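Visitor: What would the 3D arrangement of this be:
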Amino acid sequence: MDNLTYTLRQLCDRNRDGSHATQGDRENSLKLMARQLKEAGFRQLKATSLNGKHVDALLGRWRNDGLSAGTLKNRLAHLRWWAEKVGKEGLISSSNDQLGIPKRVFVTNENKATEVQDKLDRISDAHVRISAELQRDFGLRREEATKFQPRYADRGDHLRIKGSWTKGGRERVIPITTPEQRATLDKAHKLVGEGSLIPAEKTYIEQRHVYDRQCKMAGLKHMHGLRHAYAQARYEALTGWKAPAAGGPSTQSLTPSQRLADFEARQTISRELGHERVEITKVYLGR
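Guide: The predicted structure follows:
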C-alpha cells in the first residue's frame, strides 16, 4: 500500500462522518483518487500533501473520462471532505458551477454514437485502434480499453473486466454476442498475445498520452460516443427496436409490455457499461 493510500485510510478511520455506507463510499473514492494521482505521475504523497495541482489533475482526468454530472459531484464531495480534514477547506471552490460541473445530466434524443465511428480508420496506432474498437464493441471506458488483456478477459462467451481496470474497482462481465465482437477480440489476441494493449515499452500514462494524441489527430474530441454506439446496438438486440437516440420510439410511446422490455434492457446495459443506476442510460439511449 503506498503512503497516500495509507494516510487517507488513516484519515477515514479517525473521522467517521456519516452512515456506514457513506463512509465506505468515501474511502473507496479516496483510494481511487490516490491511484489516479499515482498514475498521473505524482509520487511520495501523503494526505496532507493535497494542493491545487493535484485537484486540477483529478478534475481533468474525470472530465476526460466522460463521467456523469452526478458522479463528478460525488467525487468532488469526497475531495472537499479530504481538503477539510487536512485543514485546506478553501482549496476547492464550493461552487460546482465555477468548476464547470453542470447541475444535472443533459439528456436528449440526439444520437452521439455516429460522431466518432466514421473516424476510427484515421487512427494509425494499432494498439489505440483496437482499444477504440473495444470501446465501440463492448462499451469499455478509455482506461479499461487501454489496460485490456485479451488472454485474461476473453472467456469464450463473455469478457471478464478486471477491477483494477475499472472505475471504482468493480469487476464486471460483458457478453460476447456478435461476430464483430469476436473479430475485434481476435485482432487483439493477434496483436498482443499474452500482453495488454499497453506496449511493453510504455507505461499506462505514456500510452494514454498516445491515445489522446491519436484521437486528436483523427479529429476526435473524445471517444465517449463509442460507448453510446455499444449501448444502442445492445438495446436494439435486447428489445427488437432502436433506442430513442438512434431514431426509435420514445419511452412514452411504448406499450406496457414494451416498457417492461425497455426497462429490463436498460438494467442490463447499465450493468454492462459499469454503472450502478439505470437512470444513466438516458444519456446513451435517449428517453
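Visitor: hey, let's count contacts and neighbours off CA atoms from now on
Guide: Fine.
Visitor: Show me what the helix or strand harbouring Val116 is packed up against.
Guide: Taking DSSP states H and E as the criterion, Val116 maps to helix 114-117. Applying 3 or more CA pairs under 8 Å, 6 or more residues apart in numbering; DSSP states H and E, one finds that helix 114-117 contacts helix 225-239.
Visitor: burial of the spatially closest residue to Arg26 that is not a sequence neighbour, as a residue count?
Guide: Nearest in space to Arg26, with sequence neighbours left out and distances taken as CA to CA, 6 or more residues apart in numbering, is His78 at 5.8 Å. For His78, the neighbour count with other CA atoms under 10 Å is 20.
Visitor: Work out for me the element His78 sits within.
Guide: Counting by DSSP H and E, His78 is found in helix 69-85.
Visitor: ok, residues contacting that helix?
Guide: For helix 69-85, contacts defined as CA atoms under 8 Å, 6 or more residues apart in numbering pick out 11, 26, 29-30, 47, 50, 62, 89, 91-92, 96, 101-105.
Visitor: this one as well, want them side by side:
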Amino acid sequence: MWQQKVNDIMKLAGTRRVNGKVASERTQTLTKDVLYASIRRLHELGYKIQDPKNLGERHIEVLVKHWWYCQRKKAKTVQNDLSRLRVFCAMLGKPGMVGAVQKYLPDVDPELLKVRSAARTTKSWSGHGIDLVETFRKVDERDPCLGLMLRLELGFGLRREEVLKCNPHVQDYGHYLQVFPGMGKGGRWRNIPIVSNAQRDLLDYVKARVSKNKALGWEYSRSGQIASLEQNIRRYENLMTSFGFTKADAGITGHGLRAQFAENHALLLGMIPATMGGGAGQLDGADSGVVKAKVAQALGHNRQSVTSAYIGSFESSSALFPDSDQGIVTIQKALRILDAVALPEVPAARLEDCRFIQEMMAHTGLVLTADQAHMLFAKHARRHGVEWMSPGLETPLALRISAEAMLNDFLFC
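Guide: Below you'll find the predicted structure:
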C-alpha cells in the first residue's frame, strides 16, 4: 500500500529538517497528513499513484490547480501544502522538482498569491464580539476541563498542545509561568511573565480546580481508557467545533485566544496593537521594538517580526487613534453615551481603583465620574477573562480601546 511506503520514507528521511535539525513530531505529522491528502486527491482525480516515488511535476501541477480553483484554498494554505510536498520530494532524491506556486498558476494575479504574514484585522475573541467571562461560564457548565484550558490560553498565550500538557501547580514560578522543554513548539521552553493581576487570578482559579500531580488534559478517554495526547487533541477540537468556536461559525479559532493574549500583553506594556487601531507614532522605534521583543518572547518566538501575525503591522494599519489627541476624543464620545444611561453603582471594593483611574485620566485633561471609569475599565477587564482587574499604567490605553468598542456596539446594535 502507498501509505506504508510513505511511512517508510518518512521514517528514513523525514525526521530531520532541511537545515539538519531534528523535525518535531508535529512537523512530521503535518507533512504526512499533507502527503496522504494529496495522494488521495490524485486518486480521486484519476491519477492512481501506488508508489510515492512516482510523484512527478505533472502531479504537483494538478494538485495546485485543484487546490486553488476547485477547493478555493487560501494562498497561505497552498504555499504551506506545496512546501510539504517540496520537502518530501527532496527526500525522494528530487530536489528542485517542486517549483514556486506562481509556476503552476501563471494566469493568477501574483498579488493574490502573496502570503501576508501580518494580521490586518484582529483574530481575538473579544474583537469578534465574544464576552469571555460569560463564555467561560457556559463552557464550564458542559466541560469544566475545557473551560480551564481556555482561561490559560487567554491568560498566557498557550498553544493547544501546551495547555493539554500543562500542570499549573508545577509550572507556576510566582512571577512567571514556565513552559518546560518539550512542551512547546519545536521543543522550546519559555517563561511567560505575569504582568497583571488578571493573569494571576486566572492561574489561581485554574490551580484551585485541578490536582497538583496532573496535567490539564483529560485523563481518560470517553471509553474509560487512559487518554493519549492524540485523543485529547481530537477531543479538544471536537468540543471547540461543538461550541461553535470556529472560523465558519464565529470567525474565530482556539488560536485566537493566543492572539488576544498577544494584544493584551502589548497593551499592558504600553502599546496599542495595530490590530486594535494603534498607529506607528505612539512609541518611538526603539521603545516599539522593546515591546515587540517582549511580546515575541512571551509567545515563544525569537524574532520580533513574528508578532505581526498576532498584533499586526503598523505599516499596513489604519490608526483609529490620532497621536495628537491620545484617544481623548474617542473616550469623550463614549462618555456622552454613558451620560444618557443609568449606570450601576460601583462595588465598594472597586471604588479605590476607580478613583485611581479618575486621577490618572485627569492628567490627560479628561474628567469622568467613578461609575463611568468603572464601566469602561470593567470592559477592559473582561478582555482579560475576568470581571475586574487592578488598573495600572496601561489605563489610558485601556479606556481608549473600551471606548472604541462601546462606540461600535452603539452604532451596530
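Visitor: re earlier: give me the distance between the residue nearest to Arg26 of structure 1 and Ala40 of structure 1.
Guide: Applying CA to CA, to the nearest Å, the value for His78 of structure 1 to Ala40 of structure 1 is 19 Å.
Visitor: longest helix of structure 1?
Guide: When structure 1 is scanned for its longest helix (criterion: DSSP state H), the result is helix 20-39.
Visitor: Please list the outside residues in contact with it.
Guide: Contact with helix 20-39 of structure 1 is made by 4-5, 8-9, 12, 16-17, 54, 57-58, 75, 78-79, 167-169, 204-205, as judged by CA under 8 Å, 6+ apart.
Visitor: Whichever of those end up buried, select them in ChimeraX.
Guide: Here is the ChimeraX command that selects the buried residues among the contacts of helix 20-39 of structure 1 (16 or more other CA atoms under 10 Å):
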select :4,5,8,9,12,54,58,75,78,79,167,168,204,205
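Visitor: So which of the contacts of helix 20-39 of structure 1 sit within helices?
Guide: Within these, residues falling in helices by DSSP H are 4-5, 8-9, 12, 54, 57-58, 75, 78-79, 204-205.
Visitor: ok, back up a step: now the angle from the longest helix of structure 1 to helix 69-85?
Guide: Interaxial angle, helix 20-39 of structure 1 versus helix 69-85 (axes from the mean of the first three to the mean of the last three CA atoms, to 10 degrees): 90 degrees.
Visitor: Return the set of buried residues in helix 20-39 of structure 1.
Guide: By neighbour count on 16+ other CA under 10 Å, the buried set for helix 20-39 of structure 1 is 23, 25-38.
Visitor: Quick check: next helix or strand after the helix holding Val116 of structure 1?
Guide: By DSSP H and E, the next helix or strand past helix 114-117 of structure 1 is helix 126-138.
Visitor: What residues in structure 2 pair up with the first helix or strand past that next one going along the chain?
Guide: Next helix or strand after helix 126-138 of structure 1 toward the C-terminus (DSSP H and E): helix 142-147. Helix 142-147 of structure 1 corresponds to residues 160-165 in structure 2, going by TM-score structural alignment.
Visitor: Could you check how far the matching stretch is from the centre of its chain?
Guide: 14 Å (CA atoms, centre = their mean, to the nearest Å).
Visitor: Equivalent analysis for stretch 6-14 of structure 1, please.
Guide: The mean C-alpha position of stretch 6-14 of structure 1 is separated from the chain mean by 26 Å, CA atoms, centre = their mean.
Visitor: same deal with stretch 35-48 of structure 2?
Guide: 32 Å.
Visitor: Please apply the same query to stretch 149-167 of structure 1.
Guide: 15 Å.
Visitor: Enumerate the positions of that stretch that are buried.
Guide: Buried residues in stretch 149-167 of structure 1 (16+ other CA under 10 Å): Gln149, Pro150, Ala153, Asp154, Leu159, Arg160, Ile161, Lys162, Trp165, Thr166, Lys167.
Visitor: Kindly report the same for stretch 254-267 of structure 1.
Guide: Ala261, Asp262, Glu264, Ala265, Arg266, Gln267.
Visitor: Tell me which residues are up against that stretch.
Guide: Tyr235, Leu238, Thr239, Thr251, Val278, Thr281.
Visitor: Now which of the residues you listed would you call buried?
Guide: Of the contacts of stretch 254-267 of structure 1, these count as buried by 16+ other CA under 10 Å: Tyr235, Leu238, Thr239, Val278, Thr281.
Visitor: from the buried residues of stretch 149-167 of structure 1, which two are the most distant?
Guide: Spanning the widest gap among the buried residues of stretch 149-167 of structure 1 are Asp154 and Lys167, at 19.8 Å by CA to CA.
Visitor: Residue in structure 1 paired with Gln297 of structure 2?
Guide: Match for Gln297 of structure 2 (TM-score structural alignment): Arg271.
Visitor: Name the helix or strand for its match, please.
Guide: Going by DSSP H and E, Arg271 of structure 1 is in helix 256-273.
Visitor: Check Asn191 of structure 2 too.
Guide: strand 190-193.
Visitor: Tell me roughly how far the match of helix 142-147 of structure 1 lies from structure 1 on average.
Guide: Following the fit onto structure 1, the mean deviation recorded for stretch 160-165 of structure 2 is 1.2 Å by mean CA distance after the TM-score superposition for structure 1.
Visitor: Chain neighbours aside, what residue packs nearest to Ala298 of structure 2?
Guide: Nearest to Ala298 of structure 2 is Ile192, by CA to CA, 6+ apart, at 4.9 Å.
Visitor: contacting residues for the aligned residue in structure 1 for that neighbour?
Guide: Ile192 of structure 2 maps onto Ile174 in structure 1, with residues paired by TM-score structural alignment. Contacts for Ile174 of structure 1 (CA under 8 Å, 6+ apart) come out as Phe138, His158, Leu159, Arg160, Ile161, Glu272.
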